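K.L.:
Sequence and predicted structure are below.
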Amino acid sequence: MGLRLRSGLSFCVAENRAIFLDLARDRYFALRADEERAFLDFAMAGGTTDGADICPSLARLVSAGLLVEGDLEGGGAGGIVPVIAEPVCRDFVGRDDAVLSRRAVALALVCQLRAGLAVRGRPLGALVRRVRGVPLRGGGERVPFGNIVAAHRRADLWFSVHDRCLAKSVALFRALRRNGTDARLVFGVSARPFAAHCWVQLGDRVLSCPLDQARLFTPILVA
C-alpha cells in the first residue's frame, strides 16, 4: 500500500533530525528516536509497503494519523519527501541608502502594522491559508521591487527587532505579491536547539533578513 503524510503536515530533515510542522494543530514537533528512524527509512524507500512488513514504530505513526493511506503526493516514488526550497545564495543588496518617498515608507509602515495584527493570536494554518490567497498582480505599472524592500527595511526601524520575523515577512510578502513580484514566504527550523524563523525569498535571494541568518534554518514550508 502507499502511505502519505496527512494533509496539513510537512517535514524537513534538519541536522539529521526529522522536524514536522502540523498546520492543523498549530505546532512543530519531532518523533521518538525509533519512530524517526522508521519514518526516514520508509520515506527513503519511496513510501510504499505491502502492509505485512510494516514495523511497529511505523504502525504507531499510522495509528496516530500522521501517515494515511492514499495516492502518493507527486506521483510515483518518493511520495513522502521533505520540503525543498531553492537554496539561498545572495543577500538583497541595494537600496538601504536610497532616497525613498515618505509615502513609500508610510505604506510599508501601514503594511507592517496590519501584518502585526494579522499574525497576533492567529493559528499558523489560518495565516498560511490567508497568505497563499494573496493574488499575484499581473500587468499594469509596477514599482521596482528593490524600492519596496528598501521601504520595508526603513519601516523596520520603527519597531522592536525582537521576535518580529513573521509579521515583517508577511508584510513584505504581501506588498511584493500585490506589486507583481513572485516572492515566496519560507518557514524554516533548526534542530539543536530548536528554533523557527521565516523570511521572504525571491529566487536564491533573501529579502527580509541577512543571508547568514536564513542559512541557519532548514525550510519546512514554502508559501
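P.N.:
Done, it's in.

K.L.:
going forward, measure contacts and count neighbours with C-alpha atoms only.
P.N.:
OK.

K.L.:
element containing the spatially most central residue of the chain?
P.N.:
Nearest to the mean C-alpha position of the chain, by Cα atoms, centre = their mean, lies residue 187 at 2.6 Å. Element membership of residue 187, judged by DSSP states H and E, is strand 184-191.

K.L.:
What is that strand packed up against?
P.N.:
strand 9-14, strand 17-22, helix 165-178, strand 194-202, strand 218-222 (3 or more Cα pairs under 8 Å, 6 or more residues apart in numbering; DSSP states H and E).

K.L.:
need these in JSON lines with mean neighbour count and distance to residue 142, can you?
P.N.:
Listed next are these as JSON lines, based on neighbours: other Cα atoms under 10 Å; distance: least, Cα to Cα, whole Å:
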{"stretch": "strand 9-14", "mean neighbour count": "20", "distance to residue 142": "34"}
{"stretch": "strand 17-22", "mean neighbour count": "20", "distance to residue 142": "35"}
{"stretch": "helix 165-178", "mean neighbour count": "23", "distance to residue 142": "9"}
{"stretch": "strand 194-202", "mean neighbour count": "21", "distance to residue 142": "16"}
{"stretch": "strand 218-222", "mean neighbour count": "24", "distance to residue 142": "24"}
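
K.L.:
Can you lay out those as TSV showing distance to residue 135?
P.N.:
Formatted as TSV, these follow (distance: least, Cα to Cα, whole Å):
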stretch	distance to residue 135
strand 9-14	23
strand 17-22	25
helix 165-178	7
strand 194-202	16
strand 218-222	16
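
K.L.:
Of these, which is nearest residue 143?
P.N.:
helix 165-178 (9.3 Å; Cα to Cα).

K.L.:
and the angle from the strand holding residue 187 to strand 218-222?
P.N.:
Angle, strand 184-191 to strand 218-222, by axes from the mean of the first three to the mean of the last three Cα atoms, to 10 degrees: 140 degrees.

K.L.:
Distance check, the residue nearest to the centre of the chain against residue 166.
P.N.:
Between residue 187 and residue 166 the computed distance is 9 Å (Cα to Cα, to the nearest Å).

K.L.:
swap in residue 133?
P.N.:
17 Å.

K.L.:
One more: residue 194?
P.N.:
Counting by Cα to Cα, the gap from residue 194 to residue 166 is 17 Å.

K.L.:
put this beside the first:
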Amino acid sequence: MSYHLPSHVSFGFVGGGAVLLDIEADRYLMLRGAEAGALAALGTSGAPRSGADPALDRLTARGLLAKGPGAAVLPISVPAPTASALELAGKAERASALEIGRYRAGASLRLRFQGIGATVARWRALKARHLRGRADRATDPGAMARGYAAARVQLPWRRLCVPDSLALARFLWKRDVDCDVLFGVRIDPFAAHAWVQKGELLLSDNINAVADYTPVFRL
C-alpha cells in the first residue's frame, strides 16, 4: 500500500516532531512519536518499510494522508535565507501605494470572507497566470521589494504577515519575480509566521524576523 499527501496538507519537521498545516481547515497539528516516525519513514517511496502501521491508519482516518499514488510525502524544503533585501543597500524601484493597497485589501477581504484555503487557491492561480513563460525576467527583485516596503508605509493598515505576504508576492509576480510565500512555525512557545522569499533572498522581513521559523507550507 502506498500513501501520498492530500493537496491541502504540507508539513515540516520541527522540534523532534512533525508540524502539519491543513490549509483548508486553517489549522496546525503537531505529530510526535509513532505518527511523526511513520510520516518520516514514508520518504520518497510513499510506502511503509514494513507491513500495516497503525500510525498510518490513524493519519489516513484524520485526512492527513491518503492512500494510493500522488504527491510525495516529503517536508517542505527551501534554503535558509542568507540576506534580506530590506537590509541590503541599493536602489528601491518606485512603487504605487494605490496598487499595493489594492492587493493588500484584496488579500484581507478574501481571507476574511473565504478563508485561507480559498485564498491560497486563488493566489496559486494568480502565480501561474503571472509567471507563465515570464518568470525571472526581472533583474533586481531586491530593489522591487525595497520599493514595495517604502510604499507600504503610506498605507494605514497595521502589518499582518499573511495578507502582507500575499500582497507583496502578487506585486512581485506581476513583475516576473518567481518568489514563494512561506508559512513557518516555531515551538516553545508555538508561533506561526508568513514571509516572502526568492532563493536565499528574503524579500518581506529582516533576517532575524524569520530565523527561528521552520517552513511548513510553500505557495
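P.N.:
Done, it's in. As the structure is a computational prediction, the values presented were derived from the model and not from experiment.

K.L.:
picking that back up, between residue 187 and residue 166 of structure 1, what contacts are shared?
P.N.:
197-199 (Cα atoms under 8 Å, 6 or more residues apart in numbering).

K.L.:
Reformat those residues as CSV; add distance to residue 128 of structure 1.
P.N.:
Output for those, formatted as CSV (distance: Cα to Cα, whole Å):
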residue, distance to residue 128 of structure 1
197, 14
198, 12
199, 13
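
K.L.:
Nearest residue to residue 124 of structure 1 in space, please, no chain neighbours.
P.N.:
residue 26 (5.7 Å; Cα to Cα, 6 or more residues apart in numbering).

K.L.:
Kindly check the end-to-end length of stretch 22-37 of structure 2 for me.
P.N.:
Start-to-end span of stretch 22-37 of structure 2 (Cα to Cα) is 19 Å.

K.L.:
Quick one: residues in contact with that stretch.
P.N.:
With Cα under 8 Å, 6+ apart, stretch 22-37 of structure 2 has contacts from 8-10, 16-21, 55-56, 59, 64, 115-118.

K.L.:
Compare the helices and strands packed on strand 184-191 of structure 1 and give me the one nearest residue 88 of structure 1.
P.N.:
Between residue 88 of structure 1 and those, the shortest gap by Cα to Cα is with strand 194-202, which sits at 7.9 Å.

K.L.:
what range in structure 2 matches the closest one?
P.N.:
The alignment of strand 194-202 of structure 1 onto structure 2 (TM-score structural alignment) spans residues 190-198.

K.L.:
any idea which helix is longest in structure 2?
P.N.:
In structure 2, assigned by DSSP state H, the helix with the most residues is helix 97-131.

K.L.:
quick one: that one to chain centroid distance?
P.N.:
14 Å (Cα atoms, centre = their mean, to the nearest Å).

K.L.:
likewise stretch 23-42 of structure 2?
P.N.:
17 Å.

K.L.:
repeat for stretch 66-86 of structure 2
P.N.:
Distance of stretch 66-86 of structure 2 from its chain centroid, counting by Cα atoms, centre = their mean, is 9 Å.

K.L.:
Sort out which residues of that stretch are buried, please.
P.N.:
Within stretch 66-86 of structure 2, the residues that count as buried by 16 or more other Cα atoms under 10 Å are 66-67, 72-76, 78, 80-81, 84-86.

K.L.:
Give me the contacts around the strand holding residue 187 of structure 1.
P.N.:
So strand 184-191 of structure 1 is contacted by 14-15, 17, 19, 169-170, 173, 195-202, 216-223 (Cα under 8 Å, 6+ apart).

K.L.:
That strand to strand 17-22, inter-axis angle?
P.N.:
130 degrees.

K.L.:
Next, the mean deviation of strand 184-191 of structure 1 compared to structure 2.
P.N.:
Superposed on structure 2, strand 184-191 of structure 1 shows a mean distance of 1.2 Å to its aligned residues (mean Cα distance after the TM-score superposition for structure 1).

K.L.:
And stretch 108-118 of structure 1, by the same measure?
P.N.:
With mean Cα distance after the TM-score superposition for structure 1, stretch 108-118 of structure 1 averages 2.8 Å from its match.

K.L.:
In structure 2, what stretch matches that stretch?
P.N.:
Across structure 2, the stretch matching stretch 108-118 of structure 1 (TM-score structural alignment) is residues 100-110.

K.L.:
contact partners of the matching stretch?
P.N.:
116, 118-119, 148, 151-152, 155, 163-164, 166-168, 170-171.

K.L.:
what's the first-to-last distance across stretch 155-175 of structure 1?
P.N.:
For stretch 155-175 of structure 1, the end-to-end distance is 13 Å (Cα to Cα).

K.L.:
Would you mark the buried spots in the strand holding residue 187 of structure 1?
P.N.:
184-191.

K.L.:
Mind telling me what residue 16 of structure 2 corresponds to in structure 1?
P.N.:
Checking TM-score structural alignment: residue 16 of structure 2 goes with residue 16.

K.L.:
For residue 213 of structure 1, what is the corresponding residue in structure 2?
P.N.:
By TM-score structural alignment, residue 213 of structure 1 lines up with residue 209.

K.L.:
Please give me every residue in contact with the aligned residue in structure 2 for residue 168 of structure 1.
P.N.:
In structure 2, the residue matched to residue 168 of structure 1 (TM-score structural alignment) is residue 164. Contacts for residue 164 of structure 2 (Cα under 8 Å, 6+ apart) come out as 104, 107.

K.L.:
Residue 49 of structure 2 now?
P.N.:
Counting by Cα under 8 Å, 6+ apart, residue 49 of structure 2 has contacts 41-42.
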